[in-house]
Structures are given as C-alpha cells and as structure tokens.
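In: Would you be able to build a 3D model of this:
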Amino acid sequence: MSDLDKKRAQMATGAGFIAALDQSGGSTPKALGLYGVDASVFDTEDEMFAEIQKMRERIILAPDFDQSKVIGAILFERTLAEQIKGKAVADYLWDDCGVVPFLKIDKGLEDIVDDCQVMKPMPGLEDVLASAAQGGVFGTKERSVIHAANAAGIEAVVAQQFDVARVVIAAGLVPIVEPEVNINSDSKAEAEVILKEALMAHVGRLNADQNVMLKLTIPEMPGLYDELADHPRVMRVVALSGGYSTDEACARLSENSKMIASFSRALTEGLQRDMADADFDAALGQNIGKIYQASVA
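Out: You can find the predicted model right below:
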C-alpha cells in the first residue's frame, strides 16, 4: 500500500482525532498569551512565529502525540518550512509520528455580510497546493464563519467553500471544508439546520471521484450531521471546539458518534511555556486522552 493510500485509509476510518496546530497571524498572539508568552517578549512577526513554532514542536515531540490517538494534524503554511529534528515538519509528522499532515490555506475572513464571513481571496493558491502536495501534505483546511441563521449568507459561505474545494481536489489533495457556526450565536441551532441542508446540496453535486472532509461546530442537536457523515463523497466529519472548554467540547462531541475532534484551543488548554517537560507532557497527555475518548465514544 502506498503512503497516499495509507493516509487516505487512516483519515477515512482511523480511530482518533485531528490536532489543529494551524494558529496563524491573527490567532497566534492569543494562543501565545494562553501559553504564558506575553506579547512584550517579541518585537517582530518573525519572533512571534518562532515562539509559536517552539510550542508546536513541543506538542509534536510529546510522548502521547502519535497515531495511536492523533491521526492527523493541521499546520500553518509557514510551518511547512520549519524542521523538527532535521526533518520538514510534515515529513516528521508522518514518518516519525504516523500523523497525517494537512495545511491551512485560507487567508482570513472578509467583513460580515448577511450575518456571515466568507474567505478572503487566496492569490497563488495553485502554487501553494502544488508545493504542499510535493511536500507530503494530504489535505487542506479552509475556514469561514456563520454568525446567525441567515440562509443567503450561509449559502454564500458554502458555495465559496466548495468552489475552493474543487481547486484543492484538482491539485490531488483532500479539502477540509470548515463553515464554522459561532458558538455564541443566538440562532446557532437554526443556523446549523440551514447549514446542514446547504452542505447536503453541495456535497450531492460532487463527482464520484471528488471527496471532501467537513469540519463543523458541534451541533446543538446531537446527530444532526450523521447524514453528511454517511454520504459517499464525505471522507470524515470532524468537530471544532469553537471556544468551548476541553471538558465541554468533549462532552458535546461524545453525543455525536459520527464526528471526531479537530481541536485547537481545547487541545492546548492548561499548557504553559514555563512548565517542566514532565508536567507539560502530562497535561497534554490528559487533554489528548479526553479528546481521543470523546472522538471514539
């Protein structure tokens, strides 16, 4: 079996979750702040990204970060140029951890229109995808945000997501379509029902050789996305933590048996830069264990 076939099988049926390690320019300062790194310690963007790379490397090198519980990891584009123990990060993930690498490709969000935020343009996307595929990346992730149950806005989000997904598929990669529903929305449940129908419609228009993954906010109605998970064009439905605590995100996820986690903040909850390595590994291992159990429940 080729590496590509092994990666595909692991993502389609593997037991475990996807670690979201794709903090970008906008989310990095907050992530570092939670990690105990104040913005005063770095003066430039390069120094900021160096700090977040140290955090990512520490996570990836932890004993519990391997394919027994973590089946995939999403990286920020800049991370692809970094190395761990002399190997490109994507290669280290797969060769040494058995973890399938993905790449965040969106460039942030446009302003709110119709209660939703579509993605900003992605200039040079084809070149980025070609380089990622050559570097052993299996798939991509691209995020939009839905703030309220507005059918027009939700359709615009989903339509754009699938336009991008087709470009990703043409490059030989598997897209993770991520139309996040804001967990603080007053109409979250209603928005999720509209989103589910829009996703079903667009998934139904894919060709037999076009497959996607979906990354969705954990729904208010358990099992809402089961029909999507069973669709032949959907490789996997994964859940984002969306700002929920680790315990709440895991509790909600455990009620959705056909979703697995793809958590970022919930994965790193409680981790601090100044922790001794043993304490850091223990805290991370506890989070990984909780998220794994919720994903296989």
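
In: use CA for all of it now, contacts and neighbours both
Out: Noted.

In: Tell me how many other residues crowd A239.
Out: The local packing of A239 (other CA atoms under 10 Å) involves 26 other residues.

In: Point out the other elements, helices or strands, that the helix or strand harbouring it touches.
Out: The secondary structure element spanning A239 is strand 234-240 (assigned by DSSP states H and E). Taking 3 or more CA pairs under 8 Å, 6 or more residues apart in numbering; DSSP states H and E as the contact definition, the neighbouring helices and strands of strand 234-240 are helix 3-13, strand 212-217, helix 226-229, strand 260-263.

In: Quick check: next helix or strand after the first one?
Out: So the one you mean is helix 3-13. Helices and strands here follow DSSP H and E; after helix 3-13, the next one along the chain is strand 17-21.

In: here's the other one to compare against:
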Amino acid sequence: MSIEQLAETAQALVAPGKGIIAIDESIATIGKRFAGVGLDNTEEHRRRYRELLITTPRLANHISGAILHEETIGQKTRDAVPFPKYMTDHGMIPGIKVDLGTQPLAGCPGELVTEGLDGLRTRLQAYYKLGARFAKWRAVINIGEDIPSGTCIEVNAHALARYAALCQEQGIVPIIEPEVLMEGDHDIQTCYEVTEATLRSVFGALYEQNVLLEGTILKASMVLPGSRCADQVDVEEVAESTVMCLKTAVPAILPGIVFLSGGQSDEDATAHLDAMNRLGNLPWPLSFSYGRAMQQAALAHWAKDPDRNFAKAQSIVFERARANSLAALGQWEG
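Out: Take a look at the predicted model:
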C-alpha cells in the first residue's frame, strides 16, 4: 500500500460522522462480560455475538470500521461469509488488535508495558491477507503515588512507535492507543499533565521512527478526574481540558482522533464527545472508537433470549452508533 493509500484509509476511518466499533476484547475479557449477563463463554456464543454487531443493518451509515480480535477475523457469518469480507462488502474497513496485552514493567512497581512486538511483522502479513487494513495497539498508563515514571511512558511510547512503523511497512494503518486509566483518586489537572506528557513522548517516538503521521490515527483517553476523585467535574470542563491537552501535544497533520470510552457510562462518553465537537475550530476530526459504550445495552438484551432478541439487540447497537455519530458532528441532543 502506498503512502497515498495509507492516508486515504486513515481519512476514511474518521470520515465526518463516522466512528469505529471496538469488538476486540480478549476471550477472558468477553468471558467476564458474558458472565455478567449469564452467558457461557463458548466460541459459538462469541462468534454469534460478534456477528450480531458486524451485521447490524445500516451500521455503515455511522461506523467506518471495526477492530476485531484474532479469533474474530477468522470467523464467518452463519451464511459462511468471512467477517472481513462481509464488512468490506458492506462499506466498513476491517481492523485487528495486534498487541498481546500488558505485563508488569520490570523495575517499575505498579506500572505496565504492552508486549507483542516479537513476530509482529509476520502476523501483520497474515492479517493483511485476511483483509485487515488497520490495526490497534494499546499502552496502559496508571496514575498513582509517584507514577507514572518517565521510564514507563518512554518504553510504552517506543513500543507504540515500533508497532506503527511495522504496520505501515505492511500497508496497514496503525491506531495508537496510549490509555491513561481512569482508576484512581487523582484530580483532572493531574490527568491533564500525565496525558500531555504521554502524548508528547508518543509523538516524539513516532517522529524518531519515521512513522507517517498522515497514515496514523490516535485513539485517545479523555482528560477526566480519577473514578475515586471527590472532585468530579461537568461535561464542559472535560471537553475543554481534553481539547486543550490535544491541541498542546498532537500535531495538526494527524488525520483524526478517536476516543476510547474507558469505563465511562454510555451517556457520558457520548456527551463528552458531543461537547468537544461543539467547541469548534479543531485541527482534526474528533470521533469515537467505543467498545463497552457501544455494546453494553445490546449485550444485556440479547443474552435474555439469544434467538428471539437478535434483531432487537441489533437495533440497540444501531441507535448507539447513531447517537455517537451525531456527537462526532456536535449535533447530539441527548
């Protein structure tokens, strides 16, 4: 894939009013979601649930692409159509999560590093053949007493940049996700400072490793007070702080930024995105790449009667996609 094609794919992922659905939960993580609604974590249940999401009628009106799990990219619809082919035929771009999760960062207690660079070039070649045209790698930054350390930010930024360079070499658009976790009792100002330092480090590493920013998407966490912080703030303050932080640290040449919901409620994730877009005068499109905030209500409904509730659960997915599409345009009315 040429430089122009990488840039075109990146732009298509953040087309006006379109976002990305994240259905890349690990088998263990989706098992916890299923357990919460009384479903067994079998391969067929996972396949059927992912089919429900991917084949939602008219989903491509609001969704540009889906991040798939390694298991999902090899699965098919009940009519035996491979998921990536179904998506491409219906106007959506298949993507793939390629990191192998986090491990404790040696020498840095309480901090994590994402693994998965070994053998990544070969895996990317295989995913490209299966139809993947973008990928995702998530780094995790914890806020706590004396953390994050500069070391933690730096090693995760370096890994994100190596991953991104390998993706582009194989014609795949990298989504880089340095998530600053909501867990903790820190205030919004602390989150702002950590997020800014993390983003500066990430874009420095991307520059050092010759990553083409025009063919890269940032998946960002919002600037929020910690979930246990006594001093919670209103929607406008989250929007203003997040946009200010991004303008400070993210180059304007980036095709777009999509947000993770990161444990926010469905409503909060949509309201915050809408408020940011209403601020106007943004150098890049701001859209969404939500997992839980797109799926939770639909999963709960489907699980009650998987055969009978399939279509109704799909209509819930469509409504969530539509609400977030409006928020990405700054037109959501709540």
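
In: sorry, back to before: export the helices and strands packed on strand 234-240 of the first structure to JSON lines and tack on distance to V158 of the first structure and mean neighbour count?
Out: What follows is those, written out as JSON lines (distance: least, CA to CA, whole Å; neighbours: other CA atoms under 10 Å):
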{"stretch": "helix 3-13", "distance to V158 of the first structure": "22", "mean neighbour count": "15"}
{"stretch": "strand 212-217", "distance to V158 of the first structure": "11", "mean neighbour count": "24"}
{"stretch": "helix 226-229", "distance to V158 of the first structure": "14", "mean neighbour count": "18"}
{"stretch": "strand 260-263", "distance to V158 of the first structure": "19", "mean neighbour count": "28"}
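
In: so which of these comes closest to A198 of the first structure?
Out: helix 226-229 (10.8 Å; CA to CA).

In: mean distance, the closest one to its aligned residues in the second structure?
Out: Aligned to the second structure and superposed, helix 226-229 of the first structure gives a mean residue distance of 5.0 Å (mean CA distance after the TM-score superposition for the first structure).

In: what packs against that helix?
Out: Secondary structure elements in contact with helix 226-229 of the first structure, counted by 3+ CA pairs under 8 Å, 6+ apart, are helix 188-203, strand 234-240.

In: Columns distance to V212 of the first structure on top of these, output as CSV?
Out: As requested, these are arranged in CSV below (distance: least, CA to CA, whole Å):
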stretch, distance to V212 of the first structure
helix 188-203, 8
strand 234-240, 5
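
In: quick one on the thing from earlier: what angle do the strand holding A239 of the first structure and helix 188-203 make?
Out: Comparing the axes of strand 234-240 of the first structure and helix 188-203 via axes from the mean of the first three to the mean of the last three CA atoms, to 10 degrees yields an angle of 160 degrees.

In: buried set for the very next helix or strand once past strand 234-240 of the first structure?
Out: Next along the chain after strand 234-240 of the first structure, taking DSSP H and E as the criterion, comes helix 246-253. Judged by neighbour count using 16 or more other CA atoms under 10 Å, the buried positions of helix 246-253 of the first structure are 246, 249-250, 252-253.

In: What is the corresponding segment of the second structure for helix 246-253 of the first structure?
Out: Under TM-score structural alignment, helix 246-253 of the first structure corresponds to residues 266-273 of the second structure.

In: on average, how far is the matching stretch from the matching bit in the first structure?
Out: Superposed on the first structure, stretch 266-273 of the second structure shows a mean distance of 1.1 Å to its aligned residues (mean CA distance after the TM-score superposition for the first structure).

In: Check the second structure and tell me which residue is nearest its centre.
Out: Nearest to the geometric centre of the second structure sits S289, at 4.2 Å (CA atoms, centre = their mean).

In: Going along the chain, name the strands of the second structure.
Out: With DSSP state E as the definition, the second structure shows strands at residue ranges 19-23, 63-68, 93-97, 102-104, 112-114, 134-141, 173-180, 217-220, 257-259, 286-290.

In: so which of the ones you listed gets nearest L6 of the second structure?
Out: Shortest distance between L6 of the second structure and these, using CA to CA, is found for strand 173-180: 6.0 Å.

In: I'd like the distance from that closest one to the chain centre, please.
Out: What separates the centre of strand 173-180 of the second structure from the centre of its chain is 7 Å, taken as CA atoms, centre = their mean, to the nearest Å.
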